[in-house]
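Colleague: Okay, here's the prediction I keep looking at, along with the sequence it came from:
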Amino acid sequence: MASKSASVENQSATQVLWHWNANLDPWSKTETPQWKPYSKGDNDIIEQAYNKNQTETKLENYIIDFQQLLQISKFDNTKQRPINRVLIPQINQTNSHTTQPSGKASSFKDLHFSRFVNEWLIKNKINSQSDYSNIVEKAAIGIITYAERLGEQSEANLIAKQLRNVKKSQKNDIIKCCVKIYTQDTFLYRHVNKTLADDNMINVDTLGPFCFLLSCFPEAFEHISYIGTIYRVDELDRQMIESYRNSINGWKSWNGFRLTTKNHSKAQQFQGNTLFIITITESPRFGNAIDISPVSYHPDDEDVLVVAGTNFRVDKVEMNTTGKHRIYLSIA
């Protein structure tokens, strides 16, 4: 049965959400999982049974098996789908080009979940048969629309042109184009990060299509996760550093994507008071961290991109003699 972690399920949790895998093939190892939330009524039934340590509970058409974390049809027990449980506490952090806001705590590992992307998927009924050229056009239009209020129309038009140039290409080529766009020094990088970190659903129609395409990037790299140590420098306030310190040996997750580097020296070139040292000791199930340097706009940076919603364990927090913090994390 899914374990309950007292270190995570604390007063910072604002909501518990249960989801089922809505993929056409829920057991596919090549598709990005599409987690769809249960209705509020069903969510309450499931959560109440879970908190009573029941092994299963029943909905109108399904049995929820807590031991295997499965949704099973009452009418055909061969029809099964994975389910997951997500805690939603909020951690806020200032955003800049070199600093991406940290996300939310979670009691599950290997949980690929972005509420923002999930909202767009549900709203647009996206599945494995969807027309990606249409999604690309929506992404281009959305970025232009979003940029109008920022006065960034010229930059947005250039980004839209890059997207439209691959509109008729294969899915993987489209996704790799989105990765390259994301690594460029534009307003889009900053605003995608902040939107995902804040779960800002106001932007779901404009930035949602691009964020969805970007979230598919592990598929374009055959889900081959980088194994080793990656680095990232951020500027964190004291409260955020203490939040990490208080979470040692606990699991948390970032809402947004994390652009990191394999090169320790490169990481040191960025400004910030905190160096993240992230160890990936084995290949995660879906490919949480991918070496994107072959398609990055800055290939010499040796970029490794971490999937939005990836869970990590906080191993250690320390401060060196210069006052710079080091936060050690593990992804598995």
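Modeller: Structure received. Numbers count the residues shown, from 1 in each chain.
Colleague: Please count neighbours and contacts with C-alpha atoms only from this point.
Modeller: Will do.
Colleague: neighbours around the closest residue to Lys266 other than its chain neighbours, how many?
Modeller: Nearest in space to Lys266, with sequence neighbours left out and distances taken as CA to CA, 6 or more residues apart in numbering, is Asp301 at 6.6 Å. Residues within reach of Asp301, counting by other CA atoms under 10 Å, total 16.
Colleague: Check it against this one:
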Amino acid sequence: MNTNGSNTVFWYFKNGDVWCDKSDAEWVKYRDVEMQIIEEAYQQGKSEILLDKYRIDLKEFIQFNRTDSLKQRPVRRQVGCKVQECLREERFCSPPFLTSTPSYGKALAWCPFLTEWLKSPAGRKAALNFPSAIDACINGILQEAIKHQSNSETEAKWMVDQLKSCKMKPRRETSKVCIHLYTRESFLYHVLNTALREADHSKLDTLGPLCFLIRDYSRTCTEFIGTVYRGVQLPLTAILSYKQAVGSWRTWPSYTSTSKNREMAEFRGNTLFIIEIINSKLSLQRAYDVSEISQFPNEDEVLLPAGVSFQVISVEQELNQKYIIQIKL
């Protein structure tokens, strides 16, 4: 799937009463990586493509259930779609999970999940032998896909092919590919952030390498300094937690997507985070401008790494009832 301008391509399947034009059926987009797989097969002139649960006839534009060929749905390819004018809701607008931090600038203030993996034999090996981290990441993605309930093995194999192509490239290219994969809508985004939020150390071996490769981008990137935004729907209990945290340091344990575009960020939710990233010498890079790496460059994404520390400056409510939470990194 290409998301730039007139070359944008999306693939849809029809839901509901699929063969009735007058029904309430709707056209539903395939998942991001699935669309990429389908489009690549289409461009290669293939007659069909297999996904985990479906076979898609690219000549007749019909989706078949792989276990019951009588279950069929029309498929549509749309070119030149209008690029979305708001941020993806789940990625940019889900409430961030707030935790306390021991002290700003200390190692423990950073991602404990990654820190634990780096202490493991595989983590120590990766620190000395970078290609082993790529192999561990590949194996971890494949294992998580098998365990995930959304039938994601085809997606995982496509991701693995992207990583395998990095083995003979500069180290920076590998971390860029990992960030690009993270920006896509797939099972991987969900399982990674869930593990980080829940501090699920049972997934250290499978997801620790991916965290390491994403974090490795900080070795060579230029830290983003400036103001970014995140619009979310917060319950009153969460807003109260931020009010009680004013003046103190906190962390978001998972990766946090923000945007340089305030207008897009404040489109959703009852709360707008205004996050000021200042020039600091106390820590590693705390913000990556990934807009040129992302599958969705128009979102102007700045990615905050897992475990980033921040100070809550203020919590105020505007006349339009929207809460404004000022954050400083």
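Modeller: Right, received. Where do you want to start? All of these numbers come straight from a predicted model, not from anything done at the bench.
Colleague: And the strands in the first structure, which stretches?
Modeller: For the first structure, the strands defined by DSSP state E occupy 13-21, 35-37, 56-58, 62-65, 70-73, 80-89, 228-234, 251-253, 258-261, 274-280, 289-291, 303-306, 311-319, 325-331.
Colleague: counterpart of the fifth one in the second structure, which residues?
Modeller: Under TM-score structural alignment, there is no match for strand 70-73 of the first structure anywhere in the second structure.
Colleague: Identify the residue of the first structure aligned to Pro112 of the second structure.
Modeller: Checking TM-score structural alignment: Pro112 of the second structure goes with Arg115.
Colleague: How many residues are close by its match?
Modeller: The number of residues packed near Arg115 of the first structure is 20, by other CA under 10 Å.
Colleague: any idea how far Trp254 of the first structure is from it?
Modeller: According to CA to CA, to the nearest Å, Arg115 of the first structure stands 11 Å off from Trp254 of the first structure.
Colleague: Ok, which of the strands of the first structure comes nearest Ile122 of the first structure?
Modeller: For Ile122 of the first structure, the closest of the strands of the first structure is strand 35-37, at 7.2 Å, according to CA to CA.
Colleague: The longest strand along the second structure aligns to what range in the first structure?
Modeller: If you go by DSSP E, the second structure has its longest strand at strand 68-79. The aligned range for strand 68-79 of the second structure in the first structure is empty, by TM-score structural alignment.
Colleague: same check, this time on stretch 287-294 of the second structure
Modeller: Residues 289-296 of the first structure are where stretch 287-294 of the second structure lands when matched by TM-score structural alignment.
Colleague: Would you mind listing the buried residues in the matching stretch?
Modeller: Neighbour counts over stretch 289-296 of the first structure (16 or more other CA atoms under 10 Å) mark 289-293, 295-296 as buried.
Colleague: And the helices in the stretch 151-300 of the first structure?
Modeller: Secondary structure of the stretch 151-300 of the first structure by DSSP state H, counting those that start in this stretch: the helices cover 153-165, 171-182, 187-198, 204-215, 217-220, 238-245, 264-268.
Colleague: Now tabulate those in JSON lines and tack on mean neighbour count.
Modeller: JSON lines is the format used below for the helices of the stretch 151-300 of the first structure (neighbours: other CA atoms under 10 Å):
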{"stretch": "helix 153-165", "mean neighbour count": "17"}
{"stretch": "helix 171-182", "mean neighbour count": "22"}
{"stretch": "helix 187-198", "mean neighbour count": "21"}
{"stretch": "helix 204-215", "mean neighbour count": "24"}
{"stretch": "helix 217-220", "mean neighbour count": "23"}
{"stretch": "helix 238-245", "mean neighbour count": "14"}
{"stretch": "helix 264-268", "mean neighbour count": "15"}
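Colleague: of all these, which lies closest to Thr98 of the first structure?
Modeller: Closest of the helices of the stretch 151-300 of the first structure to Thr98 of the first structure is helix 187-198, at 8.9 Å (criterion: CA to CA).
Colleague: what residues does the closest one touch?
Modeller: Residues outside helix 187-198 of the first structure that contact it (CA atoms under 8 Å, 6 or more residues apart in numbering) are 92, 95-97, 100-103, 114, 116, 143, 152, 155, 182-183, 201, 203, 207, 211, 254-257.
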